[in-house]
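S.K.: Have a look; sequence and predicted model below, questions after that.
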Amino acid sequence: MKTKIKSFSLFVLLFVANTVFPQQKATVVVAANLKTAMDSILKVYKQKNPNDEIQVTYGASGKFYEQISNGAPFDLFFSADMNYPTQLKNNGFAISPIKLYAIGRLAIWSKKLDPNIEKMNLLLNPKVKKIAIGNPKTAPYGAKTIESLKHFKLYTKVKNNLVFGENIAQAAQFAAFGAADIGIIALSDALSPAMIKERGKYYVIPQKSHSRLEQGCVILKHGKGNTVAKQFYDYISSEKAIKILTYYGYSQK
């Protein structure tokens, strides 16, 4: 009898908790360069907001743009640039102001060679046969890489050695696991625990060699009225979130 009473009491408590504090959900799509930082931000956010469920998918900003433009039911989009959110806003697929949440950096990363010795000229080293970068058609970091290579007058010399990851995180994987000799990747990936574990070395590419990697987020049309999406959109500007972004190599200006 006591066991039945305890079970019934537990059921009532759970019912009341879910009624008074219902779990809310937001579907968020995030540029691949942000994965390590975003995972950390989400962990801290969930500690303060345990009833908020945030479902995150990482990938290439350009691919997400296409999916959103075709009606994909996402609530919040963290892009690797400002262009995709701006286009979505102009075409009626976004409802919030476009927020600049981070400025990224590019880095040359290698497991075999030290990029700090030759810097950009490492790309011309005869030992380097394959250079992994993000696909410039869908990954803003890949597009900025091409800008940088052209700035240093290296593009025509190395273009036949380029191998493309679907996104910048995949380019990092190519470099880490031997599918490429070096990678031009996001600094945030170079600073991630996974890449540090691979014992590679990196060199930060001068920012003057490409237009700034300004990254923007926006609440999408599907997220209208979604309080979790709005709350997380606001949270990315919080002191704690900015501290995590800074730790992984991002800046705010």
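M.R.: Arrived safely, thanks for sending. These numbers were taken from a predicted model, which means no experiment stands behind them. Numbers count the residues shown, from 1 in each chain.

S.K.: Please make it C-alpha for all contacts and neighbour counts, starting now.
M.R.: Noted.

S.K.: Okay, strands next: where are they in this structure?
M.R.: 24-31, 52-59, 76-78, 99-104, 106-110, 131-134, 162-165, 182-186, 201-204, 213-219 (DSSP state E).

S.K.: Same list as before, those that is, but in JSON lines and with mean neighbour count included.
M.R.: Formatted as JSON lines, the entries for the strands of the chain read as follows, by neighbours: other Cα atoms under 10 Å:
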{"stretch": "strand 24-31", "mean neighbour count": "20"}
{"stretch": "strand 52-59", "mean neighbour count": "17"}
{"stretch": "strand 76-78", "mean neighbour count": "28"}
{"stretch": "strand 99-104", "mean neighbour count": "22"}
{"stretch": "strand 106-110", "mean neighbour count": "27"}
{"stretch": "strand 131-134", "mean neighbour count": "28"}
{"stretch": "strand 162-165", "mean neighbour count": "20"}
{"stretch": "strand 182-186", "mean neighbour count": "31"}
{"stretch": "strand 201-204", "mean neighbour count": "20"}
{"stretch": "strand 213-219", "mean neighbour count": "25"}
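
S.K.: Surely residue 133 touches residue 185?
M.R.: Yes: the criterion here is Cα atoms under 8 Å, and residue 133 meets it with residue 185 at 6.5 Å.

S.K.: ok, second structure coming up, stack it against the first:
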Amino acid sequence: MHAQQKITIAAAANLKIALDSINTVFKIQNPTINSQVTYGASGKFFEQISNSAPFDLFFSADMDYPKKLEEKKLTASKIKMYATGKLVIWSKKTDPNKSRMNSLLNSDIRKIAIGNPVTAPYGEKAVESLKFYKIYDKLKSKLVFGENITQATQFITTGNADIGITALSLVLTPNMKKEGGKYYIIPTNSHSALEQGCVILKNAKGNPSALKFYNFISSKKAAAIFKYYGYDTQTK
């Protein structure tokens, strides 16, 4: 029996269910590797990694944070775009498919949850969409920010917000389906693409286990799981 090699992965909150599923399959195929994932806001992880947090891999909700780490010479691989995410309007109180973006303008809505646009790329793209449809100024006083996209989604499920903009990957999870809410997929032409990048970090330079996980993300198995949770991937 070989000793288990541990690798630590920092991952954007939108990935929670998809990456947990991918990691389960990875561990079955690689029983000697103990891959542990921590989820949070990409911007927060960028700060932590910049301050020497000992992560081996970083899965961001965008390409920018990995590029910034590359500029700081804190990476040990090429940046790989592993998936493209989608934004949705989600609510338990109303069906956003009826009025689409205008459902956010409903006078009954007091609070709209989004990810913090400073630290969460999904929050940043939500603001881009609101500005694209010229409704941001009307709605900005109603916006409440989750530190990451998972927290923003919790605001809607708990009733602390009436409606919100979240990740399609999160509303497709079993727990969210049980909530009985309705979602509308926001047209992707209303915001810059939610291209998500991963990279091996300097901490794991020459670590074969980190490289295995990095390569596994491009596999057909991983791509199938990403697609199941609403992402687009480049793997055919």
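M.R.: Arrived safely. Quantities reported herein were computed from a predicted structural model and do not represent experimental measurements.

S.K.: Could you get me the TM-score between them?
M.R.: The TM-score (TM-score structural alignment, normalised by the length of structure 2) is 0.98; 234 aligned residues with a Cα RMSD of 0.7 Å.

S.K.: list the residues that contact both of residue 133 and residue 185 of structure 1?
M.R.: Taking Cα atoms under 8 Å, 6 or more residues apart in numbering as the contact rule, residue 133 of structure 1 and residue 185 both touch 168, 171-172.

S.K.: Export the strands of structure 1 to JSON lines and append columns for distance to residue 234 of structure 1.
M.R.: As requested, these are exported to JSON lines (distance: least, Cα to Cα, whole Å):
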{"stretch": "strand 24-31", "distance to residue 234 of structure 1": "13"}
{"stretch": "strand 52-59", "distance to residue 234 of structure 1": "14"}
{"stretch": "strand 76-78", "distance to residue 234 of structure 1": "11"}
{"stretch": "strand 99-104", "distance to residue 234 of structure 1": "9"}
{"stretch": "strand 106-110", "distance to residue 234 of structure 1": "26"}
{"stretch": "strand 131-134", "distance to residue 234 of structure 1": "29"}
{"stretch": "strand 162-165", "distance to residue 234 of structure 1": "31"}
{"stretch": "strand 182-186", "distance to residue 234 of structure 1": "24"}
{"stretch": "strand 201-204", "distance to residue 234 of structure 1": "30"}
{"stretch": "strand 213-219", "distance to residue 234 of structure 1": "10"}
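
S.K.: can you pull the contacts of the counterpart of residue 59 of structure 2 in structure 1?
M.R.: Taking TM-score structural alignment as the alignment basis, one finds that residue 59 of structure 2 is matched in structure 1 by residue 78. Residue 78 of structure 1 sits next to 28-31, 215-218 when contact means Cα under 8 Å, 6+ apart.

S.K.: cutoff 7 Å now
M.R.: Listed by Cα atoms under 7 Å, 6 or more residues apart in numbering, the contact partners of residue 78 of structure 1 are 29-31, 216-218.

S.K.: separation between it and residue 217 of structure 1?
M.R.: Taking Cα to Cα, to the nearest Å as the measure, residue 78 of structure 1 falls 4 Å from residue 217 of structure 1.

S.K.: Ok, residue 120 of structure 1 next?
M.R.: 31 Å.

S.K.: Equivalent analysis for residue 155 of structure 1, please.
M.R.: Using Cα to Cα, residue 155 of structure 1 is found at 31 Å from residue 217 of structure 1.

S.K.: Once you drop chain neighbours, what's closest to residue 31 of structure 2?
M.R.: Nearest residue to residue 31 of structure 2 in three dimensions, chain neighbours excluded: residue 4, at 7.8 Å (Cα to Cα, 6 or more residues apart in numbering).

S.K.: And that neighbour? What does it align with in structure 1?
M.R.: Residue 4 of structure 2 is assigned residue 23 in structure 1 as its aligned equivalent, the criterion being TM-score structural alignment.

S.K.: doesn't residue 52 make contact with that match?
M.R.: Yes: Residue 23 of structure 1 is within contact range of residue 52, at 5.7 Å (criterion: Cα atoms under 7 Å).

S.K.: Residue 246 is in contact with residue 188 of structure 1, correct?
M.R.: No: counting by Cα under 7 Å, no contact exists between residue 188 of structure 1 and residue 246, whose distance comes to 9.4 Å.
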